[in-house]
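[1] sequence-free structure coming up:
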């Protein structure tokens, strides 16, 4: 009986020693400076973020791209050119005000980022807005358990996935157009060309998918939110003036109605002042 008891005692000692040694794995060495508390075995592994790894690089790219110096010296030229086109289009098609504003903001953002003007807005913006409007999605950040609901039972998940696929296709296609243009030896003075040249020499901190989405995020921010503001401002500024100057409003309406000729437009804003602020003088 002595041998089994002795064997059990040895086994207990070995198990305790093994557990103690295991619990020391991941513990901060006493020779190291103080730092964040650790957990047994995994150490600080649980404190390494699994998302948001590109936030700093994204912030760096965007802050440099839209610094006051860049805006004052480069980007304003694109805005002036596109605003001239916008005003000319509004004089010809005043009834198409909503789409023209959408086109203007998307074209400015696309020209600055991709070096090419934007096309007429299509149903992509409708699907994107539908997925992002207030109330479209439940508060999954506040209640993480909502994330485990399968897509088959959550229409908001299916809508978000569909919008994400549309975005991936749009920005993936934009990147392919850029790559084909650059393969022909055509380089333009735009953000994506500058970044691709830089990353070609020192390596890219992003995956191709992340980089494409970053460029797309900037276009979205410059197009969708800006157009919403521009579509609201005329109501804030124009309506009080129109109420105060009814005769002037009737005069302008008679000459800017759909189908008005260029001769009628010229009575209000004669050449060469089309689409410039000088026609207000």
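    All right, it came through fine. Only a predicted model underlies this, so the values are computations on that prediction, with no experimental measurement involved.

[2] make it CA atoms for all contacts and neighbour counts henceforth
    Will do.

[3] next SSE after whichever helix or strand residue 162 is part of?
    According to DSSP states H and E, residue 162 maps onto helix 155-183. The helix or strand immediately downstream of helix 155-183 is helix 191-202, counting by DSSP H and E.

[4] could you give the angle of that next one to helix 155-183?
    What separates the directions of helix 191-202 and helix 155-183 is an angle of 70 degrees, with axes from the mean of the first three to the mean of the last three Cα atoms, to 10 degrees.

[5] Return the set of buried residues in the helix holding residue 162.
    157, 159-160, 163, 166-168, 171-172, 174-175, 178 (16 or more other Cα atoms under 10 Å).

[6] Looking at those, which is nearest residue 107?
    If you rank the buried residues of helix 155-183 by distance to residue 107 using Cα to Cα, residue 174 comes first, at 13.3 Å.

[7] how far away is the closest one from residue 149?
    Going from residue 174 to residue 149 by Cα to Cα, to the nearest Å gives 33 Å.

[8] And for residue 55, the neighbour number?
    Using other Cα atoms under 10 Å, residue 55 has 10 neighbouring residues.

[9] cool, the one 3 residues further on as well?
    Number of residues near residue 58 (other Cα under 10 Å) recorded here: 17.

[10] swap in residue 232?
    What residue 232 shows, counting by other Cα under 10 Å, is a neighbour count of 11.

[11] For it, which three-state class applies?
    helix (DSSP: H, G, I helix; E, B strand; the rest coil).

[12] Spit out the contact partners of it.
    Going by Cα atoms under 8 Å, 6 or more residues apart in numbering, residue 232 touches no other residue.

[13] got another, please set it beside the one above:
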């Protein structure tokens, strides 16, 4: 009997060890990928710095669809436009979910962050709400907000040209809070705005840590007590601060809307209040809906505008051509307007090229997840696998974009589509870029983003010259292309630039336009009346 128990125990041990060493191996039928190691799979090969470079190299080695084994999880990497179209667009019914992200969604977000919400009734309800708040016709109503923020941005650039990135960040953040909550930021250094940036940066930092990914890739580690897992404690502490901040914004707006206070302005929270009445969800959940809208717009536009400014330093011939087009079509007596947009094809091409050349989501932000077993190109796509859009590799594909490292707006001549219509093209080769996502997860705010980029870029180059700084010895200080501050979003490493008005006449127009815009604001920079 004792011998039998030893045999059974030995068999169980051998079977357990066998199963353990199957973890990390690439299952049969999956797309190819780099060689794996037992237990860890390909985890040891994921770089902590500039991972987009390695992901593009693997695409060259293993093809447009390859797989990575990350502990117990499977990731499929899509590195060609057609693969993205075939799976995320054409099969969006099963390719629109999200992987299980324990740290990012469960602990940091209390299960409420829209960006990480799995596909299902809850996500569809929020998506419908986002469409109501941001669809093309509704987006037009926010133009007065864009005008005010843009004119302050131009004035700030003239007064403090050294703080270019701060001006871009205030511009995009103030526009976003105006659209979502109905209030704006007068100064970049406002303590509440700085707190918001700190929360966003901390969220990005926590989710970029290797410890967060390890707990996702080995779910058994979730059982480790908090005192042995600092990342769990940190995530829960962040959630408390983040939720408190989101609730403060949400409840202030909700109270004003319900009580019809004079301070209420047209904003997404008006739609959320009505939706909450219909659906009956909690204020915690509502605060994360509005907070997610806030996150989506706060740093994306500013990062791409910073990328455009960098391109103007590196490619001065593009700046000269943009300015020549604006001067010919607009002149020097007024700022460019949205009505001028059809007459400025080169600046529209610059917007598209900026999205391509400096994508903020170089590896697609958050992966999709497949909810049913599927097959593609003869490969098995297992249920539950995550799918990453390798945006960087697609945007740097020389077959799709000749001379891809170079900022070449001319490649988009003749492309009259906006970002939303372009993403919906049946022929994926006609799509302009992939920075706004794909399928049912495509960004709902593309119309607002396109207008914000146009107003900022056209007016910035109408008003100013952007030139390299020189050091004390007269040497030109140029930024380095493709060197990024990485996190949840990517943007160029900070650089210096010489921002000077193109003429005193144009400088005076910038001053007058801001003075006129300020007439509708109180001393705290808030709207005196409804600007819409």
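    Arrived safely, thanks for sending. Nothing here was measured: the structure is a model prediction, and the numbers come from that model.

[14] For the buried residues of helix 155-183 of structure 1, give me CSV that also has distance to residue 218 of structure 1.
    Converted to CSV, the buried residues of helix 155-183 of structure 1 look like this (distance: Cα to Cα, whole Å):
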residue, distance to residue 218 of structure 1
157, 24
159, 22
160, 19
163, 17
166, 16
167, 13
168, 14
171, 11
172, 15
174, 13
175, 14
178, 16
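
[15] May I see the buried residues of stretch 210-229 of structure 1?
    In stretch 210-229 of structure 1, the ones that count as buried by 16+ other Cα under 10 Å are 211-216, 219-220, 222-224, 226-227.

[16] For structure 2, which segments count as strands?
    Per DSSP state E, structure 2 carries strands over the ranges 65-70, 73-78, 368-369, 374-376, 379-381, 386-389, 464-470, 476-477, 484-485, 491-492, 497-501.

[17] For the fifth one, list every residue counted as buried.
    Neighbour-count burial for strand 379-381 of structure 2 flags residue 381 (criterion: 16+ other Cα under 10 Å).

[18] what span of structure 1 lines up against that strand?
    Using TM-score structural alignment, strand 379-381 of structure 2 corresponds to no residues of structure 1.

[19] Show me what that strand is packed up against.
    Judged by 3 or more Cα pairs under 8 Å, 6 or more residues apart in numbering; DSSP states H and E, the packing partners of strand 379-381 of structure 2 are strand 374-376.

[20] Could you list which of the buried residues of stretch 210-229 of structure 1 belong to helices?
    Among the buried residues of stretch 210-229 of structure 1, the ones falling in helices (DSSP state H) are 211-216, 219-220, 226-227.

[21] Point out the most buried one among the strands of structure 2.
    Among these, strand 368-369 has the highest mean neighbour count (mean count of other Cα atoms under 10 Å), at a mean of 28.

[22] so that one matches what in structure 1?
    Taking TM-score structural alignment, strand 368-369 of structure 2 hits no residues over in structure 1.

[23] just stretch 234-245 of structure 2 next, same as before
    Counting by TM-score structural alignment, stretch 234-245 of structure 2 corresponds to 159-170 in structure 1.

[24] so how far does the matching stretch sit from its counterpart in structure 2?
    After superposition onto structure 2, stretch 159-170 of structure 1 sits on average 1.8 Å from its aligned residues (mean Cα distance after the TM-score superposition for structure 1).

[25] Wait, residue 501 of structure 2 touches residue 463, no?
    Yes. Assessed by Cα atoms under 8 Å, residue 501 of structure 2 is found in contact with residue 463 at 5.7 Å.

[26] what touches both of those two?
    Common neighbours of residue 501 of structure 2 and residue 463 (criterion: Cα under 8 Å, 6+ apart): residue 507.

[27] For residue 207 of structure 1, the count of nearby residues, please.
    Residue 207 of structure 1: 10 neighbours (other Cα under 10 Å).

[28] In space, not sequence, find me the middle residue of structure 1.
    Ranked by distance to the mean C-alpha position of structure 1 (Cα atoms, centre = their mean), the top residue is residue 217 at 1.7 Å.

[29] aligned partner of that residue in structure 2?
    Residue 217 of structure 1 maps onto residue 292 in structure 2, by TM-score structural alignment.

[30] which residues sit in contact with residue 267 of structure 1?
    Applying Cα under 8 Å, 6+ apart, no residues qualify as near residue 267 of structure 1.

[31] Could you find the counterpart of it in structure 2?
    Under TM-score structural alignment, residue 267 of structure 1 pairs with residue 504 in structure 2.

[32] Then residue 235 of structure 1?
    Aligned partner of residue 235 of structure 1 by TM-score structural alignment: residue 310.

[33] ok, now how distant is residue 353 of structure 2 from residue 492 of structure 2?
    Counting by Cα to Cα - residue 353 of structure 2 and residue 492 of structure 2 are separated by 15 Å.

[34] err, residue 230 of structure 2, not the other one
    Residue 230 of structure 2 is 31 Å from residue 492 of structure 2, by Cα to Cα.

[35] ok, back up a step: can you tell me which of the strands of structure 2 is nearest to residue 315 of structure 2?
    Per Cα to Cα, nearest to residue 315 of structure 2 of the strands of structure 2: strand 464-470, 10.3 Å.

[36] Does residue 107 of structure 1 touch residue 82 like I think?
    Yes. Counting by Cα under 8 Å, residue 82 is a contact partner of residue 107 of structure 1 at 7.3 Å.

[37] and residue 178 of structure 2, which of the strands of structure 2 is closest to it?
    So among those, strand 491-492 is nearest, using Cα to Cα, at 23.7 Å.

[38] Which part of structure 1 matches that closest one?
    Under TM-score structural alignment, there's no match for strand 491-492 of structure 2.

[39] All the helices of structure 1, in order from the start?
    Going by DSSP H, structure 1 shows helices at 2-24, 55-65, 68-70, 76-92, 97-114, 123-132, 155-183, 191-202, 208-220, 226-244, 246-256, 262-268.

[40] With distance to residue 143 of structure 1 as added columns, please give these in a markdown table.
    Formatted as a markdown table, these follow (distance: least, Cα to Cα, whole Å):
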| stretch | distance to residue 143 of structure 1 |
| --- | --- |
| helix 2-24 | 34 |
| helix 55-65 | 23 |
| helix 68-70 | 39 |
| helix 76-92 | 42 |
| helix 97-114 | 35 |
| helix 123-132 | 18 |
| helix 155-183 | 15 |
| helix 191-202 | 37 |
| helix 208-220 | 26 |
| helix 226-244 | 30 |
| helix 246-256 | 52 |
| helix 262-268 | 57 |
